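Novice: Have a look; sequence and predicted model below, questions after that.
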Amino acid sequence: MRSASPPRAGSATGGKHMIYAARSVTGKRANNEDSFFVPKGGEISLAIVADGMGGHSAGNIASAIAVEAVASELKKGGPGGPAALVMNAVNHANTAVFEYASAHPECKGMGTTLVMALLFKTRFVAANVGDSRLYHYHAGKLRQVTVDHSYVAELVASGYITREEAARHPRRNLITRAIGTRACERVDIFECDWEENDALLLCSDGLYSELEDEDLVRVLKESETLDAACASLVELALASGSRDNVSVVLVENGEVR
């Protein structure tokens, strides 16, 4: 997969280039409450997807604030290793959304999921809050890196229901963690290795809720470019019945050619 006209961005350590593609559509919803980030020019190598929630456009505001807060904090850098920087950035996003909601009564209760990856030549640091996901595509196989913070995910982990039952559960959209709904929130951090030509897929639940992992793998294998893969994934989710906003970011670990 190659992007036809990819944004260029040095890695977080200033070396290897990454290839990015992204797409976000409103779908059958009245508004698009998702936000995403991919770098432009020589910015830090970073990918983010956030899925907002809250009435009166508050979800859109929450996701936009969270994405901007994470990106701006990581661009500043600071002491500590990558995992500490990522944790600090996500905590900063939580504070930013929570304080905005506290200052604007019409936005009370707003929040957002967040999934992100800070990228290096041979590894990446991922974080998530909520049920937006990050997948690692390596050697033709797809692995979900993040763990959903949702009611049904907890039921599956406890053995009460199967993954198939979770997909049809009436409370499948209930998340147990979110950015900005309280002053402090738990954040999951993942430090993973990856190789040249590997890819990461970050997405909101509007994408994966209607698709099986096999569908995602097939699109990634058959698409000639990242841009084409993004378009195909979104189109497939909508055609399969997704009633939510659909957002996807793809990143390939490889030199821009």
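Specialist: Sure, I can see it. Numbering: from 1, shown residues only.
Novice: only C-alpha atoms for contact and neighbour calcs from this point on.
Specialist: Noted.
Novice: so who does Arg172 touch?
Specialist: 150-152, 166 (CA atoms under 8 Å, 6 or more residues apart in numbering).
Novice: Of the residues you listed, which is the most crowded?
Specialist: Neighbour tally across the contacts of Arg172 (other CA atoms under 10 Å): the maximum, 26 neighbours, falls on Val152.
Novice: element containing it?
Specialist: helix 151-157 (DSSP states H and E).
Novice: one more structure, for comparison:
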Amino acid sequence: MTPSILACEVGGCEQVNADYADHWAVQGGHFYVVCDGIGHNENTAAAVSEFCERLKGELSGGIISDETTLGDAIINAVRSLEQRRGSFAFCMTAALKLNDSLVVAHCGDCRLGFLTPKGVDWKTVDDVPHYKLHRDGVLDRDSYLKARHLVSCKIKPGVIRESLKVYSLDNPEPQCMLLCSDGFWSYVEVDLEGTPVLSMEVIDRMLPELASSASDNFSVILV
């Protein structure tokens, strides 16, 4: 399904956009991916873009329908990228949407969630040391946002399979699915508290503001 919103922008305070967002049809479903390059430089930006192109090639080769095959495709794309680029690091959240399930792949602090009448129901957990402190109420939201940039899990050369979290979710009635980097959710999360329709309006309204004034690059897909 084509996203209702797909945006990938350099923040107003950045010079290079190392975020990336893309989607494409696969056998039996559709694939969505957002990436957040760590380090705002041309090499990282090129590596993230090339990773997604190589992943597209991996996913076009056959039936990708479960956690193992999706995880293997991602690792294979990273391995082929290692041969061309000496250093890179990025966070990623991806979703393989099938008729009866949703396979999620996650590494870092990009997020995936569903818009609900009570706000966003996040289905991924930030891979940063301070997230548990925030979840347990030891750190408030502002303190967590200031401390979250030390990402403990990331896609990088030599990444091990265990760093990549891949799991399936039930995919019942159609829902609004949101994939985004931290440059997006850290700005708009508190405003996404209404119905899915209201949240979509908030997202659409805030995108131009983020593109002109955000302190970080951002990528977002809303399906």
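Specialist: Received, thanks. Fair warning: this is a prediction, and the values are worked out from it, not measured in the lab.
Novice: now what about the TM-score between them?
Specialist: The TM-score (TM-score structural alignment, normalised by the length of structure 2) is 0.83; 220 aligned residues with a CA RMSD of 2.9 Å.
Novice: quick one on the thing from earlier: summarise which helices and strands the helix or strand just after the helix holding Val152 of structure 1 is packed against.
Specialist: Once the chain leaves helix 151-157 of structure 1, the next helix or strand it forms, by DSSP H and E, is helix 163-168. On a contact count with 3 or more CA pairs under 8 Å, 6 or more residues apart in numbering; DSSP states H and E, helix 163-168 of structure 1 meets helix 151-157.
Novice: So what would you say the end-to-end distance of stretch 43-62 of structure 1 is?
Specialist: With CA to CA, to the nearest Å as the measure, stretch 43-62 of structure 1 spans 23 Å from end to end.
Novice: If you could redo that for stretch 138-154 of structure 1, that was the one I meant.
Specialist: 27 Å.
Novice: before we move on, what about stretch 127-136 of structure 1?
Specialist: 13 Å.
Novice: quick one: that stretch aligns where in structure 2?
Specialist: Aligning stretch 127-136 of structure 1 against structure 2 (TM-score structural alignment) gives residues 105-114.
Novice: Could you give the separation of that stretch from the chain centroid?
Specialist: Stretch 105-114 of structure 2 sits 5 Å away from the centroid of its parent chain (CA atoms, centre = their mean, to the nearest Å).
Novice: who's in contact with the residue mapped onto Thr176 of structure 1 from structure 2?
Specialist: Counting by TM-score structural alignment, Thr176 of structure 1 corresponds to Ser152 in structure 2. Applying CA under 8 Å, 6+ apart, one finds that Ser152 of structure 2 lies in contact with 108, 127-129.
Novice: just the strands in structure 1 please.
Specialist: 18-25, 34-37, 46-53, 111-112, 114-119, 123-129, 133-138, 141-144, 188-193, 199-203, 246-253 (DSSP state E).
Novice: How about the residue in structure 2 that sits furthest from its center?
Specialist: Residue farthest from the centre of structure 2, counting by CA atoms, centre = their mean, is Val138 at 25.8 Å.
Novice: I'd like the distance between it and Glu193 of structure 2.
Specialist: For Val138 of structure 2, the distance to Glu193 of structure 2 (CA to CA) stands at 23 Å.
Novice: Repeat that for Asn171 of structure 2.
Specialist: Distance, Asn171 of structure 2 to Glu193 of structure 2, by CA to CA: 22 Å.
Novice: Which one's more surrounded, those two?
Specialist: Of the pair Asn171 of structure 2 and Glu193, Glu193 is the one with more neighbours under other CA under 10 Å, namely 17 against 14.
Novice: Quick check: the more buried one touching Ser199?
Specialist: Yes: at 7.0 Å, Glu193 of structure 2 counts as touching Ser199 under the criterion of CA atoms under 8 Å.
Novice: overlap in contacts of those two?
Specialist: Gly119.
Novice: ok, for the spatially most central residue of structure 2, nearest residue in space, not its chain neighbours?
Specialist: Per CA atoms, centre = their mean, the C-alpha nearest to the average position across structure 2 is that of Thr93, at 3.2 Å. Sequence neighbours aside, His106 is the residue nearest to Thr93 of structure 2 in space, at 4.5 Å (criterion: CA to CA, 6 or more residues apart in numbering).
Novice: same thing with Leu114 of structure 1?
Specialist: Ala50 is the one closest to Leu114 of structure 1 (CA to CA, 6+ apart), at 4.4 Å.
Novice: residue in structure 2 matching that neighbour?
Specialist: Counting by TM-score structural alignment, Ala50 of structure 1 corresponds to Cys35 in structure 2.
Novice: measure its match to Val138 of structure 2 for me?
Specialist: Taking CA to CA as the measure, Cys35 of structure 2 falls 29 Å from Val138 of structure 2.
Novice: what's the answer for Cys180 of structure 2, then?
Specialist: Applying CA to CA to Cys180 of structure 2 and Val138 of structure 2 gives a distance of 25 Å.
Novice: show me the contacts for the residue nearest to Thr93 of structure 2.
Specialist: Applying CA under 8 Å, 6+ apart, the residues near His106 of structure 2 are 91-94, 124, 164-166.
Novice: could I get those residues as a markdown table with distance to Leu81 of structure 2?
Specialist: What follows is the contacts of His106 of structure 2, written out as a markdown table (distance: CA to CA, whole Å):
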| residue | distance to Leu81 of structure 2 |
| --- | --- |
| Cys91 | 15 |
| Met92 | 15 |
| Thr93 | 18 |
| Ala94 | 18 |
| Thr124 | 25 |
| Leu164 | 16 |
| Lys165 | 20 |
| Val166 | 20 |
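Novice: No more questions from me, cheers.
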